[in-house]
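Peer 1: compute the structure for the input listed below.
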Amino acid sequence: MGKLLVTVDHQFIRTPDGKVWVKTIYGYDFWKRYLKVFDEVRIACRISDVSRLNEEMMISSGPNVEFFQLPHYRGPKEFVLRYWKIRKAMVGIAAGCSCALYRIPSPIANAVHNEVKKKHLPWAVEVVNDPWDTFAPGAYRGISRPFVRIYFYCQVKFMAGNADGVSYVTRSALQKRYPSYVKRHKENHMHFESFYSSIILNRDFFYYDRKVPHDQFTIVHINSCITDYSKGHDVVIRVLNILRKNGMNVYVKFIGDGPMRSEFQKMALSYEVADYIEFTGLLSGVQAIRQELLGADLLVFPTKGEGLPRTVIEAMAVGLPCLSTPVNGIPELLPAECLFSQQDDEAFAKKAWDILTTPDLYQRLSKQNLETATSYEYDVLAARRDIFYKKLSDLGEN
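Peer 2: This is a model prediction of the structure:
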C-alpha cells in the first residue's frame, strides 16, 4: 500500500503542540479518502507556525498523516519571488514515498514533480479547476493575469497528458480541454482515468423539506477566499440593487473572507444596498455552511471559472434553486434555464425574481436539484475514488 505524497495548494497553520489546522475543506476527514488505500499520506503544502489559534479552525493532522512544510507565499507573484527558497525546501520531499498525486492547478506541483522524477515514482493528478476560465479577462485585475492564465493552462495540459493516472471533477467538460493519455490513446495497466468530485457530501447533509419563500427573501453566495472578481460578488451586488429597486424585499449573504472583501463592501455602499448585505466571514466546517444554506432561499453564483463547484452541489443537496454560469462542469449540475453569462445582471435578476415569486417553478427546481445532488453523495463517489487510488497504489508496488 505504501506512502502517498499529495500536493495541496492551500494555506495551513501549525500550533506549538505540532497540530496542523486549516480554515476549510482540508480537515483530517479529507485525508481519510487516501488512507482507505494507502498506509500513510504525506501532505506537501504551505504551513505557517503560530503561537495560538485566533479563530475557529478544523484539525487537519491526525494518525498516519504527515505534513511536509513549504515556505509561505501568497499568490503567483510571491511564489515567483520565493521560488528558489521553495525549491530548496523541497529537497527530500519524496523520500520514502511509493507514489505521488498532485491536485492541480497548483504553483507547487511542477516543483514537487522535479523531486518525484528523481525517484522514478508513479504519479497521478486530480484536475479540480480550469485555469483558462478562472484567469480569463475580468476575473481579477493585474498585469500578471494573462501570464498566470497561460502558465497554469500549460501546467494542467502537460500534467493531464503525461500522468499515469488522471481524475477530473467533471464528467466531460475538463476532459475535453485537458485530455489524458487514455483519451489520446487508450487505457492500459500503466495509464488510467476516472472522474469524481472532491466534495464530502454525507447522507445527513441532504434536506428534503424545503419551503417556498414568501414575503422576505435571502440570496446566498459562497466563496471561501474572496481574492478577485472571478466568483461574481460584484454581479450579485448589482442583482440585489435591481431586485430592490423593483420592490422585492430581498437580502444577500456573502459567506467567505479575503483581501477583496472591503472592495465589495465599498461597492455595496456605492449601489446603496450595504444595509441589505451581510458578510459572514469564513465559516469553518460543513455543518456551519449547511445552516446558512438552510436559511437561504436562492443561491446566486456567477462564477467566471470552475471545475465542479462544491458550493453549488451543497446548495442543491438542501433543495435550494441555484443560478450560475455555463462554464466547465456547471452545465452537468444545473439546467440551461438557470445559467447565464457572468456579467448579465439583468438576466440573473429576472430569473431570481421569477423563481422567488413563482411557487411552482421554485418547487420544480428544488426537487430537480435534490435529485441531481444524490449522484454526488459520498458513498457513490468513494467507490470510483477507491478504484483510482488502488490503481496508483499498485503501480507504486511494482
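
Peer 1: could you use CA atoms for every contact and neighbour count after this?
Peer 2: Fine.

Peer 1: just how off-centre is stretch 233-244 within its chain?
Peer 2: Relative to its parent chain, stretch 233-244 has a centroid offset of 24 Å by C-alpha atoms, centre = their mean, to the nearest Å.

Peer 1: who touches that stretch?
Peer 2: With C-alpha atoms under 8 Å, 6 or more residues apart in numbering as the test, stretch 233-244 has contacts from 221, 250-252, 264, 267-268, 271-273, 300-302, 342-346, 348-349, 353.

Peer 1: what are the buried residues along that stretch?
Peer 2: Buried positions in stretch 233-244, judged by neighbour count with 16 or more other C-alpha atoms under 10 Å: H233, D234, V235, V236, I237, R238, V239, L240, N241, I242, L243.

Peer 1: next secondary structure after the helix or strand hosting the third one?
Peer 2: Under the criterion of DSSP states H and E, V235 resides in helix 233-245. Proceeding C-terminally, helix 233-245 gives way to strand 250-257 as the next helix or strand, assigned by DSSP H and E.

Peer 1: also this sequence, please, to line up against the first:
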Amino acid sequence: MKVLFVHDHRFAYIDNDYYSPGGLPNTVWSRYLNYFQEVVVLGRTLTENNKEKLTMSSRDRVTFELLNYLEAHANTYRYKSRVKQDIKNIIEKHNINAVVARLPSELGYAVIDVCREIKLPYAVEVVACAYDAIANYRFTPWYNYRNLAIKILAPFSYRKMRRYVGGAEHVIYVTENFLQIRYPANSTAIVSYASNVELPNFEENVLNNHISLLEEKKKELRFGMIGNVDVLYKGYDITLKALALIKDEIPPFKLYLVGGGKGDAVRNIARELGLIDNLVFVGKLRSGPQVFHFLDKLDLYLHPSRQEGLPRSLIEAMGRGCPCLGSKTAGIPELLLVESLHDTGDHKKLSAQILELINSKEKQINAAKVNFMKAKEYNMDILAGRRNVFFSSFYKSVIEKSK
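Peer 2: Sure, this is the predicted structure:
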C-alpha cells in the first residue's frame, strides 16, 4: 500500500537527496510508514544550494515529486488544470492507494478534488488557520495595495478551508481546540488531534540548568525569537515596539532572531525605534541540538505572532525551560498561562509583561517550571500513541474500501 502526502511545502534537491527548510525532516515520514509500505511526497521546489541551512528529508521508502512551475502561490490558480492532471499522473505512476492532504495548502485542495473525482480515500491534517495566514500578512509599506487585496481574500480562504475540512472522513488537528472550532469536521468523521511538534524526553537537568542561568546576574540580557525574518506576521514589529517602550527601564539587552530571510523590513523598524544596535540576526539553525543550544542561553523567549497553528518554536522553548510570552493567537493560549498572554498586536501589554518578568527572578523561575511541565505533553511518545490510533483507523478504512 502506498500513500501520497501533499502540501505546498518546498524541498531542495541537492546531491541526490531532498532537503526541507525545517518543517518536514525525514523523521516525520515514520508516522505514515508505520502503516504504508511507501510514501510519495508531492510539494514545490526550493531554490537553495547550501544544504547546511536545511534539514534532510530524504529517507528509505520515501519518494519525492516536485512541481517546479509553482514558484508563486498564484500559479496554483493559473495552472489549475495542469496541477490536477499532474496529480492524476503521479497517482497513476506510483499506484497510490490513499492520500494525506495537509491544509491549508493549494496543492492540498487540488488533490482532494482529484480524490473525490476518482474515489480515492484521503485524510486531512489541519495545521494552521487559512484566514489568519492571509488576513494578518503585511506588505511594506503599509499603503501597499496588496494589503487591501489580502483583507478581501481572507474570508474566501476561510470558507474554502471549512468546506474541504468539513467534507473529509478522517481529520487530525494540531491543536486541541482552536482549529477544531474554526474548521469543524462533520459529525460522522473520525477526528483526533496531535501536535506536529514532537519533543524528546528532556531530563530535569535541562530545567535546572536554565534556572541556574536565570539566577545569574548578567551585564546583558538575551531575548529570542524564531521564524523567517521576512514573515512579518511573526510579530517582530510588536516585539520591537514593546522593547522600545522599556529600553531605558531594563538592563542592556540583545534581541536574537533565528531563521531565514534578509530581514530588511525588521531592520528598518529597529532603526526607526532606535534599537538597531540591540538586534542580532543569527540566521538559520538546524532543528534539534542547534536550536536547543540557542534556547538554553535565553533569558526570555517571545512569540507575539499574528498567525499560527500550534507553534513549534514556542513549545521547544518551553521544553528547554525558557520563560515565554506570547499572543492570544490560534493555539498559543493552549500552551501558556493567562498571565503570559497578550491580545494579538498589543505591544503595550507585551512591554508591561516583559518588564514584570525581568524585574522578578521568582516569576522567571516559576514560568520556567510551568512551561517545562506543560511541554512534557508534547513528548514524542505521547503524541505518537494518539497519532497511531488515528492513522490505524485511516489505514483500515483504506483496506476496507480497496476490497
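
Peer 1: before we move on, back to that, tilt between the helix holding V235 of the first structure and strand 250-257?
Peer 2: With axes from the mean of the first three to the mean of the last three C-alpha atoms, to 10 degrees as the basis, helix 233-245 of the first structure and strand 250-257 are set at 160 degrees to each other.

Peer 1: helix 233-245 of the first structure aligns to what range in the second structure?
Peer 2: Aligned using TM-score structural alignment, helix 233-245 of the first structure spans residues 236-248 in the second structure.

Peer 1: now do stretch 28-41 of the first structure
Peer 2: The aligned range for stretch 28-41 of the first structure in the second structure is 26-39, by TM-score structural alignment.

Peer 1: what lies in contact with the matching stretch?
Peer 2: Counting by C-alpha under 8 Å, 6+ apart, 1-5, 56-59, 61-63, 384, 387-388, 391-392, 395 sit against stretch 26-39 of the second structure.

Peer 1: so which bits of it are buried?
Peer 2: Residues of stretch 26-39 of the second structure classed as buried: N26, W29, Y32, L33, Y35, F36, E38, V39 (neighbour count, 16+ other C-alpha under 10 Å).

Peer 1: and that stretch, end to end?
Peer 2: Start-to-end span of stretch 26-39 of the second structure (C-alpha to C-alpha, to the nearest Å) is 11 Å.

Peer 1: how about stretch 280-287 of the first structure?
Peer 2: Stretch 280-287 of the first structure: ends 15 Å apart by C-alpha to C-alpha.

Peer 1: need the contact partners of it.
Peer 2: For stretch 280-287 of the first structure, the surrounding residues in contact (C-alpha under 8 Å, 6+ apart) are 23-25, 56-58, 205, 224-225, 253-257, 289.

Peer 1: how does it look with 6 Å?
Peer 2: Residues from elsewhere that reach stretch 280-287 of the first structure, judged by C-alpha atoms under 6 Å, 6 or more residues apart in numbering: K23, T24, M57, I255, G256, D257.

Peer 1: just tell me what the fourth one corresponds to in the second structure.
Peer 2: In the second structure, I255 of the first structure lines up with V258, judged by TM-score structural alignment.

Peer 1: so that match makes contact with G224?
Peer 2: No: taking contacts as C-alpha atoms under 6 Å, V258 of the second structure lies outside contact range of G224: 7.7 Å.
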